[in-house]
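Undergrad: after the sequence you'll find the predicted model.
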Amino acid sequence: MSMIFDPFRELDRVAANLLDRRENPRVMPMDLYRDGDHYVLTADLPGIDPGSVDVDVDGQLLTIRAERTARSHEGVQWLARERAAGAFLRQLTLGKDIDTEQISAHYENGVLSVMIPVLEKAKPRKIEVATSGDRQEVSA
């Protein structure tokens, strides 16, 4: 197998390796949208062991943690190694109108989906408008 040498890509890779040698968790890409009476958070976690995924809520802070372990094969010569290994972390502050007791999560095909329901009191509701014909007369 041959690879074309690109000096700029190699320089980017070396710089990223030098600058990314920290112990801090990496950030996972995510989408967040509202669908009716709940929010849906989807996070990309390809290659993550489902057993390492941890979702918890503490007050109004939602925390997602996961870990990808680097596979080490003795005697191999790596030609390219771009997939990040280590801990991944994402934290979101939830609004006060969130039902934190009913949050649920599902991990499938490398995507974590978190369903975040809205409290009943925060859902939109229709207000009935009374007309003057609906009033009752008060007699003295």
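TA: Sure, I can see it.
Undergrad: can we go C-alpha only for contacts and neighbour counts from here?
TA: Will do.
Undergrad: give me the three-state assignment for residue 9.
TA: helix (DSSP: H, G, I helix; E, B strand; the rest coil).
Undergrad: hang on, residue 12 in a helix?
TA: Yes: counting by three-state DSSP, residue 12 falls inside a helix.
Undergrad: any idea which residue sits dead centre in the protein?
TA: In the chain, the centroid-proximal residue (C-alpha atoms, centre = their mean) is residue 43; its distance is 4.1 Å.
Undergrad: so which strand or helix has residue 115?
TA: Taking DSSP states H and E as the criterion, residue 115 maps to strand 111-117.
Undergrad: touching that strand from outside, list them.
TA: 37-46, 98-100, 102-107 (C-alpha atoms under 8 Å, 6 or more residues apart in numbering).
Undergrad: and here's the other structure:
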Amino acid sequence: MLRFDPFSDLDALTRGLLTGAGSSRTPRFMPMDLCKIDDHYVLTADLPGVDPGSVDVSVDNGTLTISAHRTARSEESVQWLANERFFGSYRRQLSLGEGIDPSAISATYENGVLTVTIPLAEQAKPRRIEVAHGADRKSIETKSAG
């Protein structure tokens, strides 16, 4: 099961605002969706314009880390009329709970969207338990005293 800590993102945002780290041109977050489908979780994150070679997904000590980088255009002959796209490094971390199979996590990056599939471990998957029927029941006879 994945543990979601809504306060970790809030803490990171507060630190960024209070310390003045970053600028208006540096990305502050990576929008993502997370859902459970059957026996796995699917995480999708928007990373438009990111170099596919810079996308990194890793798992260490129960923490899934996603990072990527978008390089700024550095052409000196450019005269900007509008320059609103963010550039720099993106990073997002999630705590994986018990019952996840970290060795089977897979990821794809296509059309600016990163998709990470996080499967449940075999022991965490729901399973049906067969109930044995007593077809060979034997009755116990008792003798009455008397």
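TA: Good, I have the coordinates. A quick note: this is a predicted structure, and the numbers were derived from the prediction, not measured.
Undergrad: give me the neighbour count for the spatially closest residue to residue 109 of the first structure that is not a sequence neighbour.
TA: Closest residue to residue 109 of the first structure apart from its sequence neighbours, by C-alpha to C-alpha, 6 or more residues apart in numbering: residue 46 at 7.4 Å. Residue 46 of the first structure has 13 neighbouring residues, counting by other C-alpha atoms under 10 Å.
Undergrad: for the counterpart of residue 46 of the first structure in the second structure, helix, strand, or coil?
TA: By TM-score structural alignment, residue 46 of the first structure lines up with residue 48 in the second structure. Here residue 48 of the second structure is recorded as coil under three-state DSSP.
Undergrad: and the one 10 residues further on, by the same measure?
TA: Reduced to three states with three-state DSSP, the structure at residue 58 of the second structure is strand.
Undergrad: hang on, it packs against residue 92?
TA: No: here residue 58 of the second structure does not reach residue 92: they are 10.8 Å apart, not a contact under C-alpha atoms under 8 Å.
Undergrad: what do those two both touch?
TA: Joint contacts of residue 58 of the second structure and residue 92 (C-alpha under 8 Å, 6+ apart) are 65, 66.
Undergrad: so between the two, which is more surrounded?
TA: Each of residue 58 of the second structure and residue 92 has its neighbours counted (other C-alpha under 10 Å); residue 92 has more, 16 against 13.
Undergrad: contacting residues for the more buried one?
TA: Applying C-alpha under 8 Å, 6+ apart to residue 92 of the second structure gives the contacts 29, 30, 65, 66, 67.
Undergrad: repeat the analysis, applying 7 Å as the threshold.
TA: Going by C-alpha atoms under 7 Å, 6 or more residues apart in numbering, residue 92 of the second structure touches 30, 65, 66, 67.
Undergrad: would TSV of these with distance to residue 123 of the second structure be doable?
TA: TSV is the format used below for the contacts of residue 92 of the second structure (distance: C-alpha to C-alpha, whole Å):
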residue	distance to residue 123 of the second structure
30	32
65	24
66	26
67	30
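Undergrad: mind checking which of these are buried?
TA: Buried residues within these, counting neighbours by 16 or more other C-alpha atoms under 10 Å: 66, 67.
Undergrad: determine which two of the contacts of residue 92 of the second structure are furthest apart.
TA: Between any two of these, the greatest separation by C-alpha to C-alpha is 11.8 Å, found for 30 and 65.
Undergrad: strands of the second structure, start to end?
TA: Using DSSP state E, the strands assigned to the second structure run over residues 2-3, 32-37, 40-46, 56-60, 63-70, 88-96, 106-110, 113-119.
Undergrad: indicate which one of these is closest to residue 18 of the second structure.
TA: strand 88-96 (18.9 Å).
Undergrad: now do the same contact list for the equivalent of residue 90 of the second structure over in the first structure.
TA: In the first structure, the residue equivalent to residue 90 of the second structure is residue 88, according to TM-score structural alignment. Contact analysis of residue 88 of the first structure by C-alpha under 7 Å, 6+ apart lists 25, 26, 27, 28, 65, 66, 67.
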